[in-house]
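Asks: Starting from these lines, generate the structure:
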Amino acid sequence: MSIYQILMPKLGESVVEGTISKIMVSEGDTIVEDDLLLEITTAKVDSEVPSPVAGTVTKIYCEEDQLLSAGTLLMDIRLEGEEDDEQEEVQETEVASTEQERPQDQTKRFLSPLVKKMMNEYGISLRDLEKVQGSGVGGRVQKADILNYLAKQEEVAPPTQKSHSESFKSVIENPSPKVQTPEPEVFTANGDYLEMGNTRKVIAQRMVESLSTSAHVTTVVQADVTSLVQWRKKTNPQVKEKHQVSISFLSVFVEVVTKALKRYPKLNSSIVGDRVLLKKDINIGFAAATEQDDLFVPVVKDCDELNIIGISKRVQKLIDKVRDGKLGIDEMTGGTFTLTNFGSFKGLFGTPIINQPEVAILALGNIEKVPAVIETELGDVIGIRHKMYLSLSHDHRIIDGMLAGKFLQAIVEEIESYNPNVI
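Replies: Predicted coordinates:
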């Protein structure tokens, strides 16, 4: 018989696990293509998982409220029309993912996202990987195989290399460290308890993990966006008529930040062990909240290949999907830099928490009319200007104050002179 194996979908660079929040089928159920199988909760989204095939659910390996890694086997489906006495043929699919799982470069072995992450984290090369005997189906390398390999390296390392192998100790002794949130002190008070949903629990854990991972520093600057406000007011009616989209301030900052990231690529990087990965793609995420207080970070992919019209259309499409509850996991993964808009609720500025494994996040403050000194040929005068604060939280492990200042200055210079011809 032909069997489809439903695997935990690839959840993105920074999210390698998810919680099974609801199982919608039982063993023995007959299903058709696109029938919903289960719901998965991650740090980014609650996602429904449809079946890519028609058939019968023969085995369910997961349970509700179970936390699982990407690539974990969830259930078996016997294909429609297949008889039990036919030769068994196992096929695998990671549902709810727009990308097929690809092997590591220059190797034909299947590597799960978790194994790839561990290879990068502990400096295991492809040559080293050839020494690892996989214990999974078809000889696949699993987490336990990597840990066994690291343990053997610890045992055979000569004294001169012992310090290098020390970096493996923590993962061998405690392979899945979790940041523990202390229980609050119990006290008596009038009030009602509000249960945290799965999404909010994961967000809380990720925020604490980020603070314990990156050395957070926030730098704040002020920008005069009077010209931008006037340009947008004048241009948007024509843009909407010609391109069926309005240019938002958020879209403008996506474009401007993209240009700054090209000048200062270290802001578009991640720290992998003791190395810095400078990313070639520029994928900018932005924080978007719903009326139910759910927070999502959709990602505008390949920003450096888009003009302001293309960016505006992508941003609006993603916002519509957030509001309609149709945002997919693939639309919230792969981000390299994040924007968050404190100005949506009149906030002047803030100190945002970095979205791991990125190294910086930019907060946009509220645009306000303020009195300001204006330099003219006849001397200084007081005038009304539109101004806003920009606050950049950055990882001080690799980004110092000078680099953060140059990056912010590049954004300010670009935004204060913003005047593209889009008509």
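
Asks: from here on, contacts and neighbour counts on C-alpha atoms
Replies: Will do.

Asks: now the strands for the stretch 301-423 of the chain?
Replies: Listed in chain order, the strands of the stretch 301-423 of the chain (DSSP state E, counting those that start in this stretch) span 337-341, 360-364, 368-376, 379-395.

Asks: how about those strands, which one is nearest Pro237?
Replies: Closest of the strands of the stretch 301-423 of the chain to Pro237 is strand 379-395, at 20.6 Å (criterion: C-alpha to C-alpha).

Asks: hmm, back to that, can you list the strands of the stretch 301-423 of the chain in a markdown table and add distance to Ile146 and mean neighbour count?
Replies: Listed next are the strands of the stretch 301-423 of the chain as a markdown table, based on distance: least, C-alpha to C-alpha, whole Å; neighbours: other C-alpha atoms under 10 Å:
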| stretch | distance to Ile146 | mean neighbour count |
| --- | --- | --- |
| strand 337-341 | 30 | 25 |
| strand 360-364 | 31 | 27 |
| strand 368-376 | 54 | 13 |
| strand 379-395 | 29 | 19 |
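
Asks: Could you also give me the structure for this second sequence? I'd like to compare it with the first:
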Amino acid sequence: LRHASHTVKVPQMAESITEGTLAQWVKSVGESVAEDEEVASIETDKIDVPVNAPFAGVIKEALVAEGDTVTVGQDLFVIEEGDEGSSPASKKEEPAKSEPAEEAKAAPADSKPVEESKEERAASSSPPPKEPAAKPTAPTKSEPEAAAPSASFSRNEERIKMNRMRLRIAERLKESQNTAASLTTFNECDMSSLMEMRKLYKDEIIKKSGVKIGFMGAFTKACTLAMREIPAVNAAIEGNDTMVYRDYVDVSIAVATPKGLVTPVLRNAESRSIVEIENEIYTLGSKARDNKLTLEDMAGGTFTISNGGVFGSLYGTPIINMPQTAVLGLHAVKERAVVVDGKVEARPMMYLALTYDHRMLDGREAVTFLRLVKEYIEDPRKMLL
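Replies: Next comes the predicted model:
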């Protein structure tokens, strides 16, 4: 019985994405797949797009090789309807399993008793003659030479083609540097009050909501409150001659993944509590690390927060995520000597860095915004006023 075959094409990925690279064949030719099971993965400059089987069947032919560029609507593979089929590994094992069976069948025929003469039995019972022991050979000159490279220094080089996401990141970073009039302003923040608040209420928050409180929720909330006084931080330049002001704040959260930096978007941060923000950040971060972000998760964004402190960064100047106007860089918390009420004390301090587009923001506005964020963090009770 012959089942109908169907050619699966490269699916629509997004309005702005028309091509990608076939990153991996998850299923091989001859393997059976279930309906909606992933067959291949296409890498784009933003996310990896899975290609699933439209129905249960067997992969009959792969029309594209791994590493090839594919376009939307291009023929990708042929699948035959039906649930029969097996993996290549099982097919290889079948002949191996049949060999012992054939040997077992042949054994009775070979073991048939045969009349032997006394001389033959004597000859067969006598031990075989001993072979002369091989004389030890002197080591050749090549043996010491084989050990020589381990004592020498390596001079190897490896060239790896940049994947689409890495290429896109490089393109956007250069676009930002070439377009925005970037300037960075700095401040330092005493984290004592926020750390004390987290210590007091973290167990209660986990018990009520299951959310582990961190620093990102508080900083995100502080930024949305500071934007009420300095709305230009959340605005953007459109068409080089128009300024767009927004009454919502969609915060792009920078997340490091094995393939590169991605910035999933936290929608309407201005309307969320600190705990709600922390919960959403955790969800987006998990999706990013598991490579399960969708294009909708990363679309838009009006302001970016990048926390290099989780990797130990003490000081840095983040790059603007165009077409946004500003990005806030958070850094590691370190005990430093500071003057408090005329006395030198050790306090947990963090450097803050705000990189902004000077075409949209004046220095006074940028400095005021960062000072407001600092004040909210140093006294979190202000965020309730």
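
Asks: Mind telling me what Ser209 of structure 2 corresponds to in structure 1?
Replies: In structure 1, the residue matched to Ser209 of structure 2 (TM-score structural alignment) is His243.

Asks: equivalent range in structure 1 for the helix ranked longest in structure 2?
Replies: Looking across structure 2 with DSSP state H, the single longest helix is helix 88-110. With TM-score structural alignment applied, helix 88-110 of structure 2 matches no range in structure 1.

Asks: Show me which positions of the helix or strand immediately after that helix in the chain end up buried.
Replies: Once helix 88-110 of structure 2 ends, the next helix or strand along the chain (criterion: DSSP states H and E) is helix 118-125. For helix 118-125 of structure 2, the neighbour count (16 or more other C-alpha atoms under 10 Å) marks no residue as buried.

Asks: Look up how far Ala260 of structure 1 lies from the counterpart of Glu276 of structure 2 in structure 1.
Replies: Mapped onto structure 1 by TM-score structural alignment, Glu276 of structure 2 lines up with Gly310. The gap separating Gly310 of structure 1 from Ala260 of structure 1 is 18 Å, by C-alpha to C-alpha, to the nearest Å.

Asks: Those two: who's more crowded?
Replies: Between Gly310 of structure 1 and Ala260, counted using other C-alpha atoms under 10 Å, Ala260 has the larger neighbour count: 20 against 16.

Asks: my read: that one touches Gln409, true?
Replies: No. Contact criterion C-alpha atoms under 8 Å: Ala260 of structure 1 and Gln409 do not qualify, at 9.2 Å.

Asks: rewinding a little: for the strands of the stretch 301-423 of structure 1, which one sits closest to Glu416 of structure 1?
Replies: Shortest distance between Glu416 of structure 1 and the strands of the stretch 301-423 of structure 1, using C-alpha to C-alpha, is found for strand 379-395: 10.0 Å.

Asks: dump the residue contacts of Val333 of structure 2.
Replies: By C-alpha atoms under 8 Å, 6 or more residues apart in numbering, the contact set of Val333 of structure 2 is Met191, Gly309, Leu314, Pro348, Met349, Met350, Tyr351.

Asks: counterpart of it in structure 1?
Replies: Aligned counterpart of Val333 of structure 2 in structure 1: Ile367 (TM-score structural alignment).
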